[in-house]
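Peer 1: The following block contains a protein sequence and its predicted model.
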Amino acid sequence: MTDEHAQRFSELRPLLFTIAYEILGSATESDDVLQDSYLRWAQVDLTQVRDVKSYLASLVTRQALNALRAGARRREEYIGPWLPEPLLLTEQDASSDVVLAESVSMAMLVVLETLGPDERAVFVLRDVFGFDYDEIAAAIGKTEAAARQVAHRARGHVQARRPRYTPVAPAESARITAEFMTAAAGGDLTTVLSMLAPDVVWTADSGGKASAARRPIVGADKVARTVIGLLRQGAQLPDIRVELGVCNSAPAVLLYSADHLEGVFTFEIVDGLITNFYAMRNPDKLAAVAAAREITRGADV
């Protein structure tokens, strides 16, 4: 490993992490992929690399696909709904890059989870990051024509399932989240209901390792009562603490008992109403929230 190897990789790390995370839906696995890719990069003769960004993106994509395929059985046997690991972000203003904000949203990552591995990688590389088809073909080990076919198929699949996405100004998100939490913590059912879309959905991921609903809860009344009940239970935890943050480019509530993170609850807001809650209770996945991450679709190299 030379200083130049390290510098080039470091410059591209936020981009490479974002690619891996969107393919895997796991910050923990993405870190592992980047570590393995870094070690492989150390053995590369830089005089033979014409485009460092393209080369490293291909390398990370291949390693991410290996990890995705290796974990397929674990996901099939997962207890209850599977959600991506929450991604605590350093950048709170999603409006600066709407494509990036949507691509890491919980709703989009759940849609991407329904794609096959190659479809997911191709969609991410082409529609999110704008790589050329020859670069994508090299990354997935297919011909350029095949990569175009995979992209067309993946795009159609995503378009058919893509939820409506409208970026919300950070100040507005923070206001709605704070008002909702105040009303729910106070047991104000009327106010809570007024802030929910009629078909709002509550989806919880515990992996069978924490108390959580094992099926999505649908409808304003059911979701409102669920949230109020959970906050009432949470208030009984020792040294309870609530923090507001941004996860996956959306407002989020982080619930702590003393210094232990009990859950991350992400809000999805459309037209001023909350349309989805994503509740992460799996302690294995909560470990990824320990540090804020920088994500990007570009790179200055």
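Peer 2: Cool, the structure landed.
Peer 1: hey, let's count contacts and neighbours off CA atoms from now on
Peer 2: OK.
Peer 1: For the stretch 51-200 of the chain, which segments count as helices?
Peer 2: All helices of the stretch 51-200 of the chain, identified by DSSP state H, counting those that start in this stretch, fall at 52-70, 72-76, 98-103, 106-112, 117-123, 133-140, 144-161, 170-185, 189-194.
Peer 1: Using a markdown table, please lay out those together with mean neighbour count.
Peer 2: Formatted as a markdown table, those follow (neighbours: other CA atoms under 10 Å):
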| stretch | mean neighbour count |
| --- | --- |
| helix 52-70 | 20 |
| helix 72-76 | 11 |
| helix 98-103 | 19 |
| helix 106-112 | 21 |
| helix 117-123 | 24 |
| helix 133-140 | 20 |
| helix 144-161 | 16 |
| helix 170-185 | 17 |
| helix 189-194 | 17 |
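Peer 1: Let me have the ones you listed in a markdown table, extended by distance to Leu244.
Peer 2: Converted to a markdown table, those look like this (distance: least, CA to CA, whole Å):
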| stretch | distance to Leu244 |
| --- | --- |
| helix 52-70 | 31 |
| helix 72-76 | 29 |
| helix 98-103 | 18 |
| helix 106-112 | 17 |
| helix 117-123 | 31 |
| helix 133-140 | 38 |
| helix 144-161 | 29 |
| helix 170-185 | 8 |
| helix 189-194 | 18 |
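Peer 1: Which one of those lies nearest to Ala287?
Peer 2: Among the helices of the stretch 51-200 of the chain, helix 106-112 comes nearest to Ala287, with 17.3 Å by CA to CA.
Peer 1: hang on, the earlier thing: any idea which of the helices of the stretch 51-200 of the chain gets closest to Ala224?
Peer 2: Proximity to Ala224 (CA to CA) singles out helix 189-194 among the helices of the stretch 51-200 of the chain, at 6.2 Å.
Peer 1: helices or strands up against that closest one?
Peer 2: helix 170-185, helix 220-234 (3 or more CA pairs under 8 Å, 6 or more residues apart in numbering; DSSP states H and E).
Peer 1: Report the distance from that helix to the chain centre.
Peer 2: Mean-position distance between helix 189-194 and its chain equals 29 Å (CA atoms, centre = their mean, to the nearest Å).
Peer 1: Residues contacting it, please?
Peer 2: Helix 189-194 is contacted from outside by Phe180, Ala183, Ala184, Ala220, Asp221, Ala224, Arg225, Ile228, using CA atoms under 8 Å, 6 or more residues apart in numbering.
Peer 1: try it against this one:
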Amino acid sequence: MRDLATEFQAERGRLLAVAYRMLGSRSEAEDAVQETWLRYAAALADPAARAEIRDLGAWLTTACARICLDVLRSARVRREAYPGQWLPEPVVTPLDEGPRADGFAPDPAERAVRADQVGTALMVVLERLTPEQRVAFVLHDVFAVPFTRIAEVLGTTDAAARQLASRARRAVQAPDAPRHTADTGEQRRVLAAFVAAVESGKLEALVRVLAPDVIVIGDSGGHFPAARRPVVGPDAAARFVLGLFGRAGRYGGTLRARPVLVDGAVGLQLETVHSDGRPLRVVAALAVAGGRVTGIFSQLNPEKLRDLTPLESRDDWPPRW
């Protein structure tokens, strides 16, 4: 007798990675994978449907992608009404990529994100795409799914699926898209320089760490004051960042920080106190290219940080490496 749970569990990590890349929301990705499991179980209960499952991984990917496509189409309306700028729910893991302090290994979704090393920069660009373009790009360019199967997901032809992926690729490679090409070693060096420049409080020191086309985006979900539009350019970005860190130090709360991986790229987890006395938690992802910071993506919406492991008293500012 087939062990459905074991068969599905072997595919779960990859399905979570596919769904997260498409949806930008870990909770929505987990819901999509759960719905995929329900459809799989129902298919196995139907002899005719079970006979169609020749390649389990491919069948599950197709089912999950169709679910994600429906979610994306409905999410588009929600995100147009979203207060301020939108960023994905971050997947935060230890910088050393080793076991957690509690002794448990990262879950499949976190391992998948680490393996892909995609980063928040790409997730931000994916938000520019139509649902169909996003599905085609993620399936083909990130997970190497053939266009024949992508066409089945989208209910279109192979040629149309190729065109959707091509348009998505052009958007991802557009000149105004945040660039993130550095390996982990370079990311660490640039993050250390960024922290040192912020700690110095000198505008010119921070400007030197930032790329000419640097962009700063913050997502508070309306819970905290945040810039409603991206801050662009090294001078404006440096002033904005120094202002944020300066205010954090003036509000009487202890600023805590820890270097982490955010969606597979180097970043910071921060905790402080807002001016109204509320605790403020931030996950800042950095995009790095050419030895400089090209993007700073700060997630401070508490609804997207519910599963974040709290920092400890030893995680003081400036962060320890």
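Peer 2: Nice, I can see it. Quick caveat, the model's predicted, so the values are computed rather than measured.
Peer 1: With distance to Ala288 of structure 1 added, can I get the helices and strands packed on helix 189-194 of structure 1 in CSV?
Peer 2: As requested, these are exported to CSV (distance: least, CA to CA, whole Å):
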stretch, distance to Ala288 of structure 1
helix 170-185, 22
helix 220-234, 22
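Peer 1: To Val200 of structure 1, which of the ones you listed lies closest?
Peer 2: Short answer: helix 220-234, nearest of these by CA to CA, at 5.7 Å.
Peer 1: And Ala161 of structure 2, what's its match in structure 1?
Peer 2: When structure 1 is aligned by TM-score structural alignment, Ala161 of structure 2 is paired with Ala147.
Peer 1: Was I right to think that match contacts Tyr133?
Peer 2: Yes - contact criterion CA atoms under 8 Å: Ala147 of structure 1 and Tyr133 qualify, at 6.5 Å.
Peer 1: Not including adjacent chain positions, what is the nearest residue to Val241 of structure 2?
Peer 2: The spatial neighbour of Val241 of structure 2 that comes closest, neighbours along the chain excluded (CA to CA, 6 or more residues apart in numbering), is Val198 at 7.8 Å.
Peer 1: contacting residues around the aligned residue in structure 1 for that neighbour?
Peer 2: Alignment note (TM-score structural alignment): Val198 of structure 2 maps to Ala184 of structure 1. Ala184 of structure 1 sits next to Val192, Ala224, Val227, Ile228, Leu231 when contact means CA under 8 Å, 6+ apart.
Peer 1: which one of the residues you listed sits closest to Glu119 of structure 1?
Peer 2: For those, the nearest to Glu119 of structure 1 is Val227 (35.9 Å; CA to CA).
Peer 1: Contact partners for the aligned residue in structure 2 for Pro251 of structure 1?
Peer 2: Alignment note (TM-score structural alignment): Pro251 of structure 1 maps to Val266 of structure 2. Val266 of structure 2 is in contact with Leu95, Thr184, Gln187, Arg188, Leu191, Pro259, Val260, Ala285, Leu286, counting by CA under 8 Å, 6+ apart.
Peer 1: Mind telling me what element the last one is part of?
Peer 2: Put plainly, it is Leu286 of structure 2. strand 279-289 (DSSP states H and E).
Peer 1: Just the angle for that strand relative to helix 184-200, thanks.
Peer 2: 130 degrees (axes from the mean of the first three to the mean of the last three CA atoms, to 10 degrees).
Peer 1: on average, how far is the following helix or strand past strand 279-289 of structure 2 from the matching bit in structure 1?
Peer 2: Heading C-terminal from strand 279-289 of structure 2, the first helix or strand you meet, by DSSP H and E, is strand 292-299. Superposed on structure 1, strand 292-299 of structure 2 shows a mean distance of 1.1 Å to its aligned residues (mean CA distance after the TM-score superposition for structure 1).
Peer 1: what range in structure 1 matches strand 292-299 of structure 2?
Peer 2: With TM-score structural alignment as the criterion, strand 292-299 of structure 2 aligns to 273-280.
Peer 1: cool, stretch 226-236 of structure 2 as well?
Peer 2: Mapped onto structure 1 using TM-score structural alignment, stretch 226-236 of structure 2 spans residues 212-222.
Peer 1: Return the distance of the closest residue to Ser257 of structure 1 other than its chain neighbours relative to Leu231 of structure 1.
Peer 2: Distances taken as CA to CA, 6+ apart place Ile240 nearest to Ser257 of structure 1, at 4.5 Å, with adjacent residues excluded. Separation of Ile240 of structure 1 from Leu231 of structure 1 (CA to CA, to the nearest Å) stands at 10 Å.
Peer 1: for Pro251 of structure 1, same thing?
Peer 2: 17 Å.
Peer 1: ok, now Glu11 of structure 1?
Peer 2: From Glu11 of structure 1 to Leu231 of structure 1 the distance is 42 Å (CA to CA).
Peer 1: Repeat that for Lys222 of structure 1.
Peer 2: Distance, Lys222 of structure 1 to Leu231 of structure 1, using CA to CA: 14 Å.
Peer 1: Give me the neighbour count for the equivalent of Val201 of structure 1 over in structure 2.
Peer 2: In structure 2, the residue paired with Val201 of structure 1 is Ile215, using TM-score structural alignment. Ile215 of structure 2: 23 surrounding residues under other CA atoms under 10 Å.
Peer 1: Would you confirm that Ile215 of structure 2 belongs to a strand?
Peer 2: Yes - per DSSP: H, G, I helix; E, B strand; the rest coil, Ile215 of structure 2 lies within a strand segment.
Peer 1: got a list of what it touches?
Peer 2: Here Ile215 of structure 2 is in contact with Pro178, Pro230, Val231, Val232, Gly233, Ala237, Thr294, Gly295, Ile296 (CA under 8 Å, 6+ apart).
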